[in-house]
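A.B. asks: Mind folding the following:
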Amino acid sequence: MSSHGASFQTLFKQPKSAWAVAFACIVAFMGIGLVDPILPAIAEKLNATPSQVSLLFTSYMVMTGITMLVTGWVSSRIGPKPTLLFGLLAIIVFAFMGGMSNSVTEIVWYRAGWGLGNAFFISTALAVIVSVASGGTAGAIVLYEAAIGLGMSVGPLLGGLLGGISWRGPFFGVSVLMAIAFLAVFVLLNEVPAPKRRSSISDPLRALTHRGLFTLAATALLYNYGFFTLLAFSPFVLHMDEHSLGFVFFFWGVMLAITSVIIAPLLQRKYGSIPTLNMMLFLLAIVLAVMGFGVESQTTLVVAIVIAGAILGIINTVLTTAVMDVAPVERAVASSAYSFVRFSGGAIAPWLAGKLAEWYSPHVPFYAGAVAVIVSILVLAVGKKVLAHVN
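C.D. replies: Below is the predicted model:
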């Protein structure tokens, strides 16, 4: 099957092992959005500024990105299933400890541990789903992106509900759900053979010397800057309670899930991956600019966030598919290399967005996000020749 041949029906024709990993992916990505509705509450309860609270995202993303460099090395030695289980166990422990914390500093450090577990899980999960799912690479990526979309849509809703009780609730909620995911993977996923060749720690860095993979990774870094500016900073300017924020980002995630599974493959088939990326990145830049211009309008921000969810779903699926197509190395190594670079954008954005708002005004973080996304389009243009074979 070509990279665009996955149909919507393929999503539901999967073995139980693929469903087990997909369920764990849902819970893993719930962990990103679950914290979103409680950021203002944490800032209020623990007397912290938005930039300080945003370090919850930064520490998580920094540790996730760095750890990506060694996940392939570990997985190729102990096997994919033990690697998945180790990652899930780490998330269970550190999410629980985050809920027990009494200061922002403690939570930031535990979120870093959470990010470590997340790195071992998500980098291995994509490779495992590709190897066990039906429908080829495209079908596996649709399943993976559907899990991401569902997790990121349900996460804020559950975070808002639990956060309405206590800001600690979402942390404990993730810990419990991850324990369920751990059991599902342990019981339902058969042993997945380790790669025939043991990868070295330097393999992901060497993979980035391939211009096609580096171009897409750099594009993702800049795109993720815009993505996480929206995700981490907008709760502070919406001025809503936990429940309302949960519903806003629930609809954002629903749009992300729908477009990643249904719309993205259609656009890829009709226009190709790179033209689709260019079009969607341009639209995302416009949405971020509108959010900057209309930052005082709650209605403008809510509508823009939901529209952005639709755009982000398409970009996520198309970028991931393109990386799997262009990579000259094993999928696990390609995933580690790509994720190492792209999570850097996610790490920088939350903290810098808060600082830009403190230094200048709430408008500036969104303008900066729009500029970063425009630069990502220029990166794609520069790498046009090395991506010419990407469908």
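A.B. asks: Please count neighbours and contacts with C-alpha atoms only from this point.
C.D. replies: Fine.
A.B. asks: doesn't Leu162 make contact with Ile38?
C.D. replies: No: assessed by CA atoms under 8 Å, Ile38 is found out of contact with Leu162, at 9.2 Å.
A.B. asks: of these two, who's got more company?
C.D. replies: Shown here are Ile38 and Leu162; by other CA atoms under 10 Å, Ile38 has more neighbours (30 against 23).
A.B. asks: need the contact list for the more buried one.
C.D. replies: Residues counted as contacts of Ile38 (CA atoms under 8 Å, 6 or more residues apart in numbering) are Gly159, Gly160, Gly163, Trp167, Glu242.
A.B. asks: next helix or strand past the strand or helix carrying Glu145?
C.D. replies: Element membership of Glu145, judged by DSSP states H and E, is helix 136-165. Once helix 136-165 ends, the next helix or strand along the chain (criterion: DSSP H and E) is helix 169-188.
A.B. asks: That next one to helix 136-165, inter-axis angle?
C.D. replies: Helix 169-188 runs at 140 degrees relative to helix 136-165, counting by axes from the mean of the first three to the mean of the last three CA atoms, to 10 degrees.
A.B. asks: Here is the second sequence; please produce its structure so I can put it next to the first one:
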Amino acid sequence: MSTENHSLIGVFKGQPRTVWVTAFAAVIAFMGIGLVDPILNTIRIALGAPETKLTQLFGVYMGVQVFAMLLTGWAAYKFGPKRTLTTGLVCIVVAAGVSAFATNIDQLIALRVIWGLGNALFIATALAFIVGQATGGQQGAILLYEAALGVGLAVGPLLGAVLGEWTWRAPFAGTALLMLAGAILCAAMLPADGPRSERKPVKLLDPIKALKNRVLLINSIGAAFYTGALFTVIAWSPLAMGLRPIYAGIIFFGWGLLTALSGVFVGPRLAEAIGERSGVIVAILAYLVTMAVAAVGVMDDQVWMIGLAVVISGIPSGVLNTLFTGVAMSAADESTPRSVASAGYSFLRWMGAAASAIMVAYIAQWFGMAAPFWFAAGYCAIAVSALILAGNGPKLNEHEVPAEAALVGAEEF
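C.D. replies: Below you'll find the model as predicted:
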């Protein structure tokens, strides 16, 4: 992605309102990922919830997205992208709104299932509208999408922190209201779906079949282990630090901000300097170091060290958000459409997130509070080994979309 041709200022100028409406909704959707982080410890105290239940708020949220991603392409073909997207937003509104009235942790976990389903339906079609409507071509649209992702990751924890100082229920209610506004805007302003005959058919099992490609499979496994490390930070760091919502929110705001900035500015430049695959390996090794620092912080009871490691980990995370999918997609062959290969890759990657978020509390119970971070460092080592084992795939065409959200199959709608 050329940073010269697709600067943020250039991308933002002259975009139609349909792009801004979708981007606004995308920001709120991505806010949901980090919204719970600052209030996780508060929820534990208020509801008397064990850590194994708390981390399921992330595990089930990501787990349902893993399987929902296999359905979204089919749903968009059968019902239309706009209907699929709007249905996803409605699911998020309902889940977030009802969460504000939950009386126990099991209710919150069940509602996060609905929330995850809605997020998958929305994310899997949002990029289709941005790519289809944005000026500046596909790469510019991807940069705009990445900017929305970064803003959501940064603002979500901050909103959760500010509202969470009042009550842990407030962030859920606030998100529901914001997403309701996004849903109304999308329903009113996005173009209507065309006839089904104009959409390319998508079969449910096509993404799984794409994983028969050995190089794609090994790269996807590497991505799964890195994402497992990422969700160790998201799901375990708030409990390991035990901070008030405002302090935890500031830390995760810094993490999200660095993720956004490095994804837009550092990742493309690193790829230009040393190549996509080498850039991914360097970034994962840097992530490994931050996980080791966090583990030492837990062992020495130094909360500031854990917080610093979380914030700094946003730099390699942003780079990996931009580059990792490009590396995996370079393994796609001519017999497999890139969007289908992307969905198969995403299926394995987010399965790593779900498994990590569910297991992290059990790992801490069995091996100690620092163990999840040591395991995360081990995940990074496995991810690097997988990338080395996979080797280089075919070269990406510079005009194709190699970015994180390619899994939505935007070019197919």
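A.B. asks: Drop the TM-score for these two in here.
C.D. replies: After superposition, the two chains reach a TM-score (TM-score structural alignment, normalised by the length of the first structure) of 0.94; 391 aligned residues with a CA RMSD of 2.1 Å.
A.B. asks: Out of the contacts of Ile38 of the first structure, the closest to Ala220 of the first structure would be?
C.D. replies: Among these, Gly159 lies closest to Ala220 of the first structure (CA to CA), at 26.5 Å.
A.B. asks: check contacts around the aligned residue in the second structure for the closest one.
C.D. replies: Aligned by TM-score structural alignment, Gly159 of the first structure pairs with Gly160 of the second structure. Each residue near Gly160 of the second structure by CA under 8 Å, 6+ apart is listed here: Leu35, Val36, Asp37, Pro38, Ile39, Ala170, Pro171, Pro245, Gly249.
A.B. asks: Where helices are concerned, which of those count?
C.D. replies: In helices, defined here by DSSP state H, the members of these are Ala170, Pro171, Pro245, Gly249.
A.B. asks: Which of the contacts of Ile38 of the first structure are retained in the second structure?
C.D. replies: Counting by both residues aligned by TM-score structural alignment, their matches' CA atoms under 8 Å, the members of the contacts of Ile38 of the first structure that carry over to the second structure are Gly159, Gly160, Gly163, Trp167, Glu242.
A.B. asks: quick one: Leu39 of the first structure and Pro235 touch, right?
C.D. replies: Yes: counting by CA under 8 Å, Pro235 is a contact partner of Leu39 of the first structure at 7.2 Å.
A.B. asks: which residue numbers in the second structure go with whichever helix or strand Val375 of the first structure is part of?
C.D. replies: Val375 of the first structure is part of helix 363-382 when elements are defined by DSSP H and E. Mapped onto the second structure using TM-score structural alignment, helix 363-382 of the first structure spans residues 370-389.
A.B. asks: What residues of that stretch count as buried?
C.D. replies: Using 16 or more other CA atoms under 10 Å as the test for burial, stretch 370-389 of the second structure gives 370-384, 386-388.
A.B. asks: cool, stretch 8-17 of the second structure as well?
C.D. replies: Using 16+ other CA under 10 Å as the test for burial, stretch 8-17 of the second structure gives Leu8, Val11, Phe12, Gln15.
A.B. asks: need the contact list for the first one.
C.D. replies: Which is Leu8 of the second structure. Contacts of Leu8 of the second structure (CA under 8 Å, 6+ apart): Leu143, Leu144.
A.B. asks: what lines up against it once you look at the first structure?
C.D. replies: Matched to the first structure by TM-score structural alignment, Leu8 of the second structure sits across from Phe8.
A.B. asks: Was I right to think Met291 of the first structure contacts Val303?
C.D. replies: No: at 9.4 Å, Met291 of the first structure does not count as touching Val303 under the criterion of CA under 8 Å.
A.B. asks: which of the two has more neighbours?
C.D. replies: Between Met291 of the first structure and Val303, counted using other CA under 10 Å, Met291 has the larger neighbour count: 28 against 14.
A.B. asks: Please list all residues in contact with the counterpart of the more buried one in the second structure.
C.D. replies: Here Met291 of the first structure is matched to Ala294 in the second structure, going by TM-score structural alignment. By CA under 8 Å, 6+ apart, the residues touching Ala294 of the second structure are Met305, Ile306, Gly307, Ala309, Val310, Ala370, Phe373.
A.B. asks: Tell me how far Ala294 of the second structure lies from Ile250 of the second structure.
C.D. replies: Counting by CA to CA, to the nearest Å, the separation of Ala294 of the second structure from Ile250 of the second structure is 17 Å.
A.B. asks: do the same with Ser2 of the second structure
C.D. replies: Note on Ser2 of the second structure: its distance to Ile250 of the second structure, by CA to CA, is 32 Å.
A.B. asks: Tell me which of those two has more neighbours.
C.D. replies: Ile250 (21 against 12).
A.B. asks: how about the more buried one, what's its partner in the first structure?
C.D. replies: With TM-score structural alignment as the criterion, Ile250 of the second structure pairs with Phe247.
A.B. asks: Please apply the same query to Ile358 of the second structure.
C.D. replies: Mapped onto the first structure by TM-score structural alignment, Ile358 of the second structure lines up with Trp351.
A.B. asks: how many neighbours does its match have?
C.D. replies: The local packing of Trp351 of the first structure (other CA under 10 Å) involves 24 other residues.
A.B. asks: State the three-state secondary structure for it.
C.D. replies: At Trp351 of the first structure, secondary structure determined by DSSP: H, G, I helix; E, B strand; the rest coil is helix.
A.B. asks: Spit out the contact partners of it.
C.D. replies: Applying CA under 8 Å, 6+ apart to Trp351 of the first structure gives the contacts Ser51, Gln52, Ser54, Leu55, Phe57, Thr58.
A.B. asks: out of the residues you listed, which are inside helices?
C.D. replies: Secondary structure from DSSP H places Ser51, Gln52, Leu55, Phe57, Thr58 of the contacts of Trp351 of the first structure in helices.
A.B. asks: what's the spacing between the first one and Gly246 of the first structure?
C.D. replies: The reference is to Ser51 of the first structure. Distance, Ser51 of the first structure to Gly246 of the first structure, by CA to CA: 20 Å.
A.B. asks: With neighbour numbers in mind, choose between the two.
C.D. replies: Using other CA under 10 Å as the criterion, Ser51 of the first structure and Gly246 rank with Gly246 on top: 31 against 21.
A.B. asks: Test my guess that the more buried one contacts Leu39.
C.D. replies: No: the pair Gly246 of the first structure and Leu39 fails to qualify as a contact (CA under 8 Å) at a distance of 11.2 Å.
A.B. asks: which secondary structure element contains the corresponding residue of the second structure for Pro235 of the first structure?
C.D. replies: Aligned counterpart of Pro235 of the first structure in the second structure: Pro238 (TM-score structural alignment). For Pro238 of the second structure, the enclosing helix or strand under DSSP H and E is helix 214-241.
A.B. asks: Which strands or helices does that helix pack on?
C.D. replies: Secondary-structure packing of helix 214-241 of the second structure (3 or more CA pairs under 8 Å, 6 or more residues apart in numbering; DSSP states H and E): helix 40-47, helix 303-329, helix 338-367, helix 371-390.
A.B. asks: Before I go, just wanted to say thanks for your time.
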